[in-house]
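In: Give me coordinates for this.
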Amino acid sequence: MYVVTNRRIQESARGVAQFGDAPNEGGNNNLRLAHVSRAGDAWRVEFIPDEPLASDEVEALVEEFGLPIDPAEPQYPSLRVACELARRVRKDERHVLFFVHGYNNDMGDVLKTAQALEERYDVEVVSFSWPANGGGVRGKLSYKSDKRDARASTGALERVLKAMHQYLEWITRARRARLLDHAEREHRRNQEARDELYARLLREDCPFTVNALYHSMGNYLLKQMLKSTINEGNDLLFDNVVLCQADTNHLDHALWVDLIRFRRRLFITLNENDYALSLSRTKLGSEQLARLGHYVQDLTSRHAHYVNLTGASWVRNSHSPFGEPAEKNDKVGEFFRAAFQGESAEGSLKYHPEGNWYAVR
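Out: Next comes the predicted model:
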């Protein structure tokens, strides 16, 4: 799997220890890209040098993918990674899941969760990891420190999303143009038939989707990015976006949630018994408002599908319902699988109009 991070890199360390607890010494927006694989009981971490690609490699990628770029212009290893991911998910008929973790997660936690997501939901995970373990402190101080780091990491998240959107556009543009030309030649005088054929050809030619999972305080990071007046990271990139157990204020959440762009669905999961959100509510006492992920009143977003998992079998007080609860409860697992694979995941759920939320049948 690949990890993009703005954490400080410990060059002299090995494995997971290479990911530091503090922000990158070059600044919060300084990003590094790493390939991570499992080596027995340990993780093998290879940071990719941020050096321009050789011109012959760029030329080969331009030829293979029909990229609309000048091979003479400098390109970086992130382009190679994007092309490799596209090649792999097309071949394996998998989907891409962009994962942003939450509060108090060290890299061991992040990688363990990412690997479980890949194995459980048959997706290719790309993780964005920010320094979310409080610099080594715990409790209230750790929570405050992580919120500061989340705010400081919004520029890094924006850079990642902007680059992902650019690469996806480059990789798919030539194929889309070729398929549209084919559809137009087949139905020169029938626009409806042309569009129908074009849509079918797109599904057959490019069966993978790109989806996003923001977990816990990762939603606070997204919220801060969307509130920025110079936000450039909210392009139409994802098919589905899942805001899972969001550790953000419920109050006025629709003001930023309705800014999120997506092709198919935006889901917000709720669990009134979520132990972590109940705990975060007490971190700052009366200053901390009700959290979006465990409050089932006033669900007012015009675009979101709210999914209330409160009381569902095996969910209990879980803060990560896509984990063990989804293993134990097939209906919960079915919802997350569909959501992470770009489908209309609410189809298996029962809608409750009195609260404007869906629930497991």
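In: use CA for all of it now, contacts and neighbours both
Out: Fine.
In: List the buried residues in the helix or strand containing His182.
Out: In the assignment (DSSP states H and E), His182 maps to helix 154-186. Across helix 154-186, burial judged by 16 or more other C-alpha atoms under 10 Å covers 154-165, 167-168, 170-172, 175-176, 179-180, 183-184.
In: ranges for the strands of the stretch 151-300 of the chain?
Out: 210-215, 240-244, 265-270 (DSSP state E, counting those that start in this stretch).
In: Run the angle between the first one and strand 240-244 for me.
Out: By that I understand strand 210-215. Per axes from the mean of the first three to the mean of the last three C-alpha atoms, to 10 degrees, the angle that strand 210-215 makes with strand 240-244 is 10 degrees.
In: could you say what helices and strands strand 210-215 packs with?
Out: If contacts are counted by 3 or more C-alpha pairs under 8 Å, 6 or more residues apart in numbering; DSSP states H and E, strand 210-215 sits against strand 95-100, strand 240-244, helix 330-340.
In: Now with 10 Å, please.
Out: For strand 210-215, the elements it packs on are strand 95-100, strand 123-129, helix 218-227, strand 240-244, strand 265-270, helix 330-340, judged by 3 or more C-alpha pairs under 10 Å, 6 or more residues apart in numbering; DSSP states H and E.
In: Let me see the ranges of the helices in the stretch 251-361 of the chain.
Out: Ranges of helices within the stretch 251-361 of the chain are 254-257, 275-283, 324-328, 330-340, based on DSSP state H, counting those that start in this stretch.
In: Quick one, which of those gets closest to Val210.
Out: Proximity to Val210 (C-alpha to C-alpha) singles out helix 330-340 among these, at 8.4 Å.
In: Would you indicate which residues of that closest one are buried?
Out: Going by neighbour count (16+ other C-alpha under 10 Å), the buried part of helix 330-340 is 331-340.
In: Could you also give me the structure for this second sequence? I'd like to compare it with the first:
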Amino acid sequence: MLFITNRFPKGSIRSRKNRPFKFDLNNNAPSNSVFYCQRHPDGSMNEIMGENLMSELKKSDYRQVLLYIHGYSNLPDDVFEAAQEFQQLCDREKPKEVLVVPVIWPCDNDLGIINDYWDDQKSADSSASSFSRALNHFMQWRDQEAHKPDYAPCLKRINVLAHSMGNRVLRETLQAWNKYDLGAGVPMLFRNTFLVAADIENESVHRDERGRLISDASRNVVVYFAGDDLALRASKVANVRNKVASRRLGHSGPENMNKTPQNVYKVDCDDVNSRYDLKGHSYFRSDGDGNPGLVFKHIFQCIHSGRVFPEDPDQRSTVIRYED
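Out: Alright, predicted model coming up:
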């Protein structure tokens, strides 16, 4: 499995091709460096460098790429487990369609949700500069490829799935990229961007808010939310305790759909989320028996077709329900 991270490794932070890579789990500080790596079936990892990772993606038999940005209180093994499960579901749905690439940012491993939550929120913000560099690396690699004598364009489509506080990482990364490297708006890089159980303010995706660049960078932005998401209730308590009062996007969906760009869609998952996860928070993968969940099926249909509602292009919302 290929992955990208700004977590510190053990030993030197100096990148070297094919060196063994191990996470320093006691260091939760975001690194300014970005490491492009590969994880093998036996759990060992090595650093392969940015150009090699991008070339591997281009050469891959898979038709599309899905960047998976995890939520808070996830250590690397948790992220790999979730990404591997999602990969297996995609392969089961249609082989060689979607290649999952985790983007791993440093979460806290302390006990206690309040400490973890605020440490992770700071880490999410601080990760923006390093991951914006990764986007810049991609643009530079693409330009370099275009000038090679044997140039062949990369036809793979790129999608993003941000879960929980991973949405904050995505939002701030695009802000940093635009501010420091672009200045005139972000390019449309992503076919679909899925904001699942998003732990950001519910007005974030309005046209005049910080999340507007997510819409600019994407063909489609799909917001999945559930009112009984217990993890986000704890998030809301943490924010109120620290005098930040705002409903979360993953609880209510966008505050006002009339204020969002036309490529933003919302999907109410309140009827199904708790069937996949006791907290009703990680409801985008499989059910308890390893079968693809209804939310996963909707995500995969969007990736496969490139359209959120193929039968009605003017539709912008839906409710996912079990059929009794």
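In: Which stretch among the strands of the stretch 151-300 of the first structure is buried most, on average?
Out: Greatest average neighbour count among these goes to strand 240-244 (a mean of 26), per mean count of other C-alpha atoms under 10 Å.
In: Quick one: average offset of it versus the second structure, please.
Out: In the superposition against the second structure, strand 240-244 of the first structure averages 1.1 Å from its aligned positions (mean C-alpha distance after the TM-score superposition for the first structure).
In: give me the stretch of the second structure that that strand matches.
Out: The aligned range for strand 240-244 of the first structure in the second structure is 192-196, by TM-score structural alignment.
In: on that earlier part again, want to try CSV for the helices and strands packed on strand 210-215 of the first structure, with distance to His352 of the first structure as columns?
Out: Listed next are these as CSV, based on distance: least, C-alpha to C-alpha, whole Å:
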stretch, distance to His352 of the first structure
strand 95-100, 28
strand 123-129, 30
helix 218-227, 25
strand 240-244, 19
strand 265-270, 14
helix 330-340, 16
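In: out of those, nearest to His35 of the first structure?
Out: Closest to His35 of the first structure of these, according to C-alpha to C-alpha: strand 123-129, at 9.9 Å.
In: relative orientation of that closest one and helix 330-340 in degrees?
Out: Orientation of strand 123-129 of the first structure against helix 330-340 (the same axes, to 10 degrees) gives an angle of 80 degrees.
In: Off-centre distance for strand 123-129 of the first structure?
Out: 7 Å (C-alpha atoms, centre = their mean, to the nearest Å).
In: sorry, back to before: out of the buried residues of helix 330-340 of the first structure, flag the one nearest to Glu46 of the first structure.
Out: When those are ranked by distance to Glu46 of the first structure (C-alpha to C-alpha), Phe340 comes first, at 26.6 Å.
In: Name the nearest residue to Val295 of the second structure, ignoring sequence neighbours.
Out: Nearest residue to Val295 of the second structure, sequence neighbours excluded (C-alpha to C-alpha, 6 or more residues apart in numbering): Phe284, at 5.3 Å.
In: which residues touch the one you found?
Out: 86, 161, 163, 196-197, 224, 269, 273, 276-277, 292-299 (C-alpha atoms under 10 Å, 6 or more residues apart in numbering).
In: cool, Met107 of the first structure as well?
Out: Contacts of Met107 of the first structure by C-alpha under 10 Å, 6+ apart are 7, 16-21, 113, 129-133.
In: which residue in the second structure lines up with it?
Out: Match for Met107 of the first structure (TM-score structural alignment): Pro76.
In: neighbours around the residue mapped onto Asn27 of the second structure from the first structure, how many?
Out: Matched across to the first structure, Asn27 of the second structure falls on Ala22, judged by TM-score structural alignment. Using other C-alpha atoms under 10 Å, the number of residues around Ala22 of the first structure comes to 19.
In: quick revisit: could you say which one of the helices of the stretch 251-361 of the first structure comes nearest to His95 of the first structure?
Out: Comparing these under C-alpha to C-alpha, the one sitting nearest is helix 330-340, at 7.7 Å.
In: That closest one against the second structure, how far on average?
Out: After superposition onto the second structure, helix 330-340 of the first structure sits on average 2.7 Å from its aligned residues (mean C-alpha distance after the TM-score superposition for the first structure).
In: what sits against the aligned residue in the first structure for Ala226 of the second structure?
Out: For Ala226 of the second structure, the aligned position in the first structure is Asn271, judged by TM-score structural alignment. Applying C-alpha under 10 Å, 6+ apart, we find Asn271 of the first structure in contact with 244-245, 277, 292-296, 307-312, 315-321.
In: Need the strands of the stretch 151-300 of the first structure in JSON lines (columns: distance to Lys147 of the first structure).
Out: Formatted as JSON lines, those follow (distance: least, C-alpha to C-alpha, whole Å):
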{"stretch": "strand 210-215", "distance to Lys147 of the first structure": "14"}
{"stretch": "strand 240-244", "distance to Lys147 of the first structure": "17"}
{"stretch": "strand 265-270", "distance to Lys147 of the first structure": "21"}
